[in-house]
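Enquirer: The sequence and its predicted three-dimensional model are supplied below.
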Amino acid sequence: MSSELETYKPILERIRWDQNGLVPVIAQDAVSGTVLMFAWMNHEALAKTIELKRAVYFSRSRKKLWFKGEESGHVQHVKSLRMDCDQDVLLLQVEQVGGIACHTGRNSCFFEAYDWQAHTWFVDAPVLKNPDDIYDTK
């Protein structure tokens, strides 16, 4: 265990990590209460998040740390860190810089809602910024 992780060992040991050494994380706007996104953290991501008071996740697809906003500039400053009663889910209450948490250019990743009458999904949140303007996709 690195010295950085050793510093946070008592905090990390309280969490019930899954078989891959990950814990699910919900990011919520600290002021409005809007659920912004869902992601994963490993031990190192959580230690960095605590150290920097900035959201750092673990990208399962890229298999590396993901400093939220490293490409988009839309960082999340952590205002509160909470753990659920089973100690297997974390809740970050954050200040979302730039107002965009989702890679689709929306405020929240939860922009599709279910219509109980029509039995279909519909988009209920506008794109605030074109993703091509956020990320270097060219």
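Expert: The structure has been received and is ready for your questions. Numbers count the residues shown, from 1 in each chain.
Enquirer: can we go C-alpha only for contacts and neighbour counts from here?
Expert: OK.
Enquirer: Show me the helices in this structure, by range?
Expert: Applying DSSP state H to the chain gives helices spanning 3-7, 9-13, 43-52, 131-134.
Enquirer: Could you say which of these is packed most deeply?
Expert: helix 43-52 (a mean of 19; mean count of other C-alpha atoms under 10 Å).
Enquirer: ranges for the strands of the chain?
Expert: Taking DSSP state E as the test, the strands found in the chain are 23-29, 35-41, 56-59, 64-67, 76-83, 90-96, 112-115, 120-123.
Enquirer: Include distance to Ile134 when you put those strands into a markdown table, please.
Expert: Output for the strands of the chain, formatted as a markdown table (distance: least, C-alpha to C-alpha, whole Å):
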| stretch | distance to Ile134 |
| --- | --- |
| strand 23-29 | 20 |
| strand 35-41 | 17 |
| strand 56-59 | 19 |
| strand 64-67 | 15 |
| strand 76-83 | 16 |
| strand 90-96 | 15 |
| strand 112-115 | 21 |
| strand 120-123 | 21 |
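Enquirer: In addition, the following structure is provided for comparison:
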Amino acid sequence: MSSPSTSLDPAIAARLKRNPDGLVPAIAQQYDTGEVLMLGWMDAEALHRTLTTGRCTYWSRSRREYWAKGDTSGHVQHVRSVALDCDGDTLLVRVDQVGPACHTGTRTCFDEDVLLEG
């Protein structure tokens, strides 16, 4: 993964607990309903871009490049808030999702295979 210089706040960058690939999972959640939309991956640069542009930017593990959600589909995620969990190993990005969040065209990536419902 290319690692461009970032101006992410050093205190935040220091708290991020990355996996061996330098990534942190980022859960996208619809800000007004609480609906969990998708999971993407961010490094410090993707988080910096997300915080400064107001649009979710992820690291594509398959394409090995940054992508701002909606650049090709138009299904943009407008950032409302970003929180780092207590362990520093997961981000929660509350967004206003335009259109489907899933690449399959569904609203959420978590509506196909429900393993348990109670």
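Expert: Ah, there it is. These figures come from a predicted structure and were not determined experimentally.
Enquirer: need the strands of the first structure in CSV with distance to Lys9 of the first structure and mean neighbour count, can you?
Expert: As requested, the strands of the first structure are exported to CSV (distance: least, C-alpha to C-alpha, whole Å; neighbours: other C-alpha atoms under 10 Å):
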stretch, distance to Lys9 of the first structure, mean neighbour count
strand 23-29, 15, 21
strand 35-41, 15, 20
strand 56-59, 17, 23
strand 64-67, 19, 17
strand 76-83, 16, 17
strand 90-96, 16, 22
strand 112-115, 38, 12
strand 120-123, 42, 11
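Enquirer: Minimum distance to Ser2 of the first structure: which of those strands has it?
Expert: Among the strands of the first structure, strand 64-67 comes nearest to Ser2 of the first structure, with 15.4 Å by C-alpha to C-alpha.
Enquirer: By how much does that closest one deviate from the second structure on average?
Expert: In the superposition against the second structure, strand 64-67 of the first structure averages 0.6 Å from its aligned positions (mean C-alpha distance after the TM-score superposition for the first structure).
Enquirer: Would you check that Val36 of the second structure makes contact with Ala26?
Expert: No - using C-alpha atoms under 8 Å, Val36 of the second structure makes no contact with Ala26, being 11.1 Å away.
Enquirer: Give the intersection of the neighbour lists for those two.
Expert: Jointly contacting Val36 of the second structure and Ala26 under the rule C-alpha atoms under 8 Å, 6 or more residues apart in numbering is no residue at all.
Enquirer: Out of the helices of the first structure, which is closest to Gly73 of the first structure?
Expert: helix 131-134 (8.2 Å).
Enquirer: For the residue most central in space within the second structure, which residues are in contact?
Expert: In the second structure, the centroid-proximal residue (C-alpha atoms, centre = their mean) is Ala26; its distance is 3.9 Å. Going by C-alpha under 8 Å, 6+ apart, Ala26 of the second structure touches Leu39, Gly40, Trp41, Met42, Thr90, Leu91, Leu92, Val93.
Enquirer: likewise Leu84 of the second structure?
Expert: Leu84 of the second structure makes contact with Thr90, Leu91, Leu92, according to C-alpha under 8 Å, 6+ apart.
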